[in-house]
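> give me coordinates for this.
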Amino acid sequence: MKYIIEKLTAENESALYVIDGENVQSKRIGSLRVKAMKLALASFSVHTGKVFFCSSVPDVSSNSFYEKNIKLLMQEGMTTLVTTAETDFSYNVNSSIKRLKHALISSPADYSIGIQAPCSRLTPELVKECNRHRVPFIRFSATCREDLLRIPWEWIRDANYLFRLVFVPDFQKCLPDKARLKLLKEWEILANEKNIPYCGEFQDEKELSATFLKKTGLYPVKGTFHSGSHADYFLSFAHSPYQVPEVAVIRGRIVYIRQNGWFYKGFGKEIKVRQTGRFGFQSPPRV
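Below is the predicted model of the structure:
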């Protein structure tokens, strides 16, 4: 179904958006000549759907997980979930991803899956396998600079040349703040020296940055609201000082209503990334 909604842009201008099926078809500031129904949303404010990271997805589909974790995140405006499948070896990548997909079979929100691995398991073989399955990022843990230096980054860079998945550090669990910040700085220097695509740390059950979305290829399909993106948005009361989602819409379909706590189980689908870094970085020349 084609319809029109009115939403404020980043420049605080009122714009009209044409929603056609799952996607935002077009945007226009001012009048719009389109044969479509315009939704009466005078009592509501329209906000772009958010992308959250959540690492606590159980191995099997769990009603309690959806009732607690997912519903709480949707109450904060989440329309897309990013999570990780844990693996230690390259030959386990496919089975780990399949197991996590099965656990997310009832998800009302769309989702994207990365890989979680200790730094000792970062090998060219693991990267090649992740590239083969179009995994957008690897989240890895380390405890000291020596852990980072033991990784064969030159070989990993060559194995990662075509798809360019992103490496995300996860130093929060094993290091105090001062040591963690120092290691993060050393990691950034190393990644820049070795031409390794990287992104900063992110916290569990928090919104992901636009930088991460651009580098991993989720943008411009997710985390934004313009022509060609998915029609992901939520409505909050216009008179409320808080952006509390009353209704959440994913790919043009209502999936969550706060008043009665309803959400559309099983509507979410995996967002497959065709190519990472289309907006986040440029591929270096291969030598």
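
> from here on, just use CA atoms for contacts and neighbour counts.
Will do.

> which element is the nearest residue to residue 228 once chain neighbours are set aside on?
The spatially closest residue to residue 228, leaving aside those adjacent along the chain, is residue 24, at 5.5 Å (C-alpha to C-alpha, 6 or more residues apart in numbering). In this structure, residue 24 is located in strand 23-28 according to DSSP states H and E.

> next, the buried residues of that strand.
Neighbour counts over strand 23-28 (16 or more other C-alpha atoms under 10 Å) mark 23-27 as buried.

> packing partners for that strand?
Counting by 3 or more C-alpha pairs under 8 Å, 6 or more residues apart in numbering; DSSP states H and E, the packing neighbours recorded for strand 23-28 are strand 14-20.

> what's the strand it packs on in contact with?
The contact list for strand 14-20 (C-alpha atoms under 8 Å, 6 or more residues apart in numbering) reads 1-9, 24-32, 226, 231, 252.

> got the angle for it vs strand 23-28?
What separates the directions of strand 14-20 and strand 23-28 is an angle of 150 degrees, with axes from the mean of the first three to the mean of the last three C-alpha atoms, to 10 degrees.

> could the buried residues of strand 23-28 go into CSV alongside distance to residue 185?
Output for the buried residues of strand 23-28, formatted as CSV (distance: C-alpha to C-alpha, whole Å):
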residue, distance to residue 185
23, 39
24, 39
25, 42
26, 42
27, 41
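
> break down the stretch 1-150 of the chain into its helices, ranges please.
All helices of the stretch 1-150 of the chain, identified by DSSP state H, counting those that start in this stretch, fall at 63-65, 71-74, 93-103, 124-132, 145-149.

> would you mind pulling the contact partners of the fourth one?
By C-alpha under 8 Å, 6+ apart, the surrounding residues in contact with helix 124-132 are 89-91, 93, 115, 155-156, 159-160, 163-165.

> now show me the structure for the sequence below, then we'll compare the two:
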Amino acid sequence: MYIIDRANVYSEEEECIKTNSFYIKNNAIHSIKPAIFKTPILKMDVSSFIMTPTHVMFDSHLPSENFQLLKQYSKKNYLLKGCHTIITPFSIHYEYQFDQELHKKRISLLNSPVDYVLALRLPIKTLSQSLIRKCKKEKIAIILVEMEDESSISKIPWGWIREAMFPYNPILIPAVLSNKEAKRKAIIKVWNEVLNDEKIPRLVDEIQEKTPITVKNLKKFGLYPKRGDLHIGGEINYNLYFKNKIVAEQKGIHYDNDRLAIMVHKGRVITSENVVVFRPGCGEEIIINRTSLFV
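Okay, the predicted model is just below:
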């Protein structure tokens, strides 16, 4: 038992910093108070830092064939950036590849030092009712849909897709293959018009690589509050940033050029400034049982 005392916790949703103290018991957050706990147990004063939940990032280029490459890649892109959960897709071109590619992806992540959520990436022409049912069965809650032009969107029987998605409702994410900005905008515009009319669960835009995913999208994916929130009963997953390295702006706090002081995952210190404790295979697959619970 111990207390994380006087933590300056940044709330992304409210775009403000609140001071709270966390009572930690049995390796979980037992209670949270805005005031100081008057309890004669060990206290860890973190008032000189900014505290956030650990980040979740999307990465479709995770190396898996070389352990040393994976180690350096994970340190640089996740562990030194306060990220201990990634969303990473396996790709198929045809439906019959689903089971094999899913199995290969899971095997490739056995040495992962971070937790992970599996997603599916496929061309829009491959999207079908039976494939959606496979995703529901395997609890694949995130599907990236590749598109080269807007005309392909109208060719999909979205009404049948919507029926197949219910009640699990995987979230569809647009993945535009064109490099032309005007073309990309045209595809995204049609994507949102059609899927909004059909009431299909989706993201309105593409997802950025290696960038902290917003709480809004974590809620859509069904990852919140397991990730992206510090709450009673939750795991002890948090980042501490040096205050003098934080840049506060009207729309939030930017961490791109900030030095991470500490990242803690499940109560263990993973990163301390530039020193990383690399634990291959400690990453676990996070299964999403239902999407959009808090949307």
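
> right, and the helices of the stretch 1-150 of the first structure - which one's nearest residue 47 of the first structure?
Nearest of the helices of the stretch 1-150 of the first structure to residue 47 of the first structure, taken as C-alpha to C-alpha: helix 71-74 at 12.9 Å.

> the closest one maps to which residues in the second structure?
When the second structure is aligned by TM-score structural alignment, the counterpart of helix 71-74 of the first structure is residues 76-79.

> tell me the buried residues in that stretch?
When burial is assessed from 16+ other C-alpha under 10 Å, stretch 76-79 of the second structure yields the following buried residues: 77-79.

> my guess is the residue nearest to residue 228 of the first structure contacts residue 233. True?
No - the pair residue 24 of the first structure and residue 233 fails to qualify as a contact (C-alpha atoms under 8 Å) at a distance of 10.7 Å.

> overlap in contacts of the two?
Contact criterion C-alpha under 8 Å, 6+ apart; residues shared by residue 24 of the first structure and residue 233: residue 225.

> name the residue most distant from the centre of the second structure?
For the second structure, the largest distance from the centre (C-alpha atoms, centre = their mean) belongs to residue 40, which lies 37.0 Å off.

> contact partners for the aligned partner of residue 227 of the second structure in the first structure?
Under the alignment (TM-score structural alignment), residue 227 of the second structure maps onto residue 222 of the first structure. The neighbourhood of residue 222 of the first structure, defined by C-alpha under 8 Å, 6+ apart, consists of 51, 80, 213, 229-230, 232.

> neighbour-wise, which one of the residues you listed leads?
The most neighbours of any of the contacts of residue 222 of the first structure, using other C-alpha atoms under 10 Å, belong to residue 232, which has 30 neighbours.

> aligned partner of that one in the second structure?
Superposed on the second structure with TM-score structural alignment, residue 232 of the first structure falls opposite residue 237.

> isn't that match up against residue 266?
Yes - applying C-alpha under 8 Å, one finds residue 237 of the second structure in contact with residue 266, separated by 5.5 Å.

> quick one, strands of the stretch 101-250 of the first structure?
Taking DSSP state E, counting those that start in this stretch, the strands of the stretch 101-250 of the first structure run over residues 110-118, 137-141, 166-169, 206-207, 233-237, 247-250.

> for residue 64 of the first structure, find the nearest of those strands.
strand 110-118 (18.2 Å).

> give me the mean deviation of that closest one from the second structure.
Once fitted to the second structure, strand 110-118 of the first structure is off its aligned match by 0.7 Å on average (mean C-alpha distance after the TM-score superposition for the first structure).

> what span of the second structure is that strand aligned with?
Under TM-score structural alignment, the match for strand 110-118 of the first structure is residues 115-123.

> quick one: distance of the matching stretch to the chain centre.
Stretch 115-123 of the second structure sits 11 Å away from the centroid of its parent chain (C-alpha atoms, centre = their mean, to the nearest Å).

> contacts for it?
Contacts of stretch 115-123 of the second structure with the rest of the structure, by C-alpha under 8 Å, 6+ apart, involve 84-93, 140-147, 282-287.

> buried ones only from these, please, as a ChimeraX command.
Here is the ChimeraX command that picks out the buried ones among the contacts of stretch 115-123 of the second structure, judged by 16+ other C-alpha under 10 Å:
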select :84,85,86,87,88,89,90,91,92,140,141,142,143,144,145,146,147,283,284,285,286
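
> residues contacting the most centrally placed residue in the second structure?
Per C-alpha atoms, centre = their mean, the C-alpha nearest to the average position across the second structure is that of residue 56, at 3.3 Å. Residue 56 of the second structure makes contact with 83-87, 211-213, 227-228 under the criterion C-alpha under 8 Å, 6+ apart.

> of the residues you listed, which ones are shared with the first structure?
Retained in the first structure (both residues aligned by TM-score structural alignment, their matches' C-alpha atoms under 8 Å) from the contacts of residue 56 of the second structure: 83-87, 212-213, 227-228.

> which of those sits closest to residue 52 of the second structure?
residue 228 (8.3 Å).

> show me the contacts for that closest one.
With contacts defined as C-alpha under 8 Å, 6+ apart, residue 228 of the second structure is in contact with 53-56, 215, 218.

> and of those, the nearest to residue 124 of the second structure?
When these are compared for distance to residue 124 of the second structure (C-alpha to C-alpha), residue 218 comes out closest, at 23.4 Å.

> separation between that closest one and residue 291 of the second structure?
Distance, residue 218 of the second structure to residue 291 of the second structure, by C-alpha to C-alpha, to the nearest Å: 9 Å.

> can you get me the start-to-end distance on stretch 67-75 of the first structure?
From the first residue to the last, stretch 67-75 of the first structure extends over 11 Å; the measure is C-alpha to C-alpha.

> which residues are contacting it?
Contact with stretch 67-75 of the first structure is made by 52, 205, 244-246, 248, 256, 258, 263, as judged by C-alpha under 8 Å, 6+ apart.

> dump the residues you listed into JSON lines; add neighbour count as well.
Supplementary listing: the contacts of stretch 67-75 of the first structure in JSON lines, determined by neighbours: other C-alpha atoms under 10 Å:
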{"residue": "52", "neighbour count": "25"}
{"residue": "205", "neighbour count": "20"}
{"residue": "244", "neighbour count": "16"}
{"residue": "245", "neighbour count": "25"}
{"residue": "246", "neighbour count": "19"}
{"residue": "248", "neighbour count": "28"}
{"residue": "256", "neighbour count": "25"}
{"residue": "258", "neighbour count": "15"}
{"residue": "263", "neighbour count": "22"}
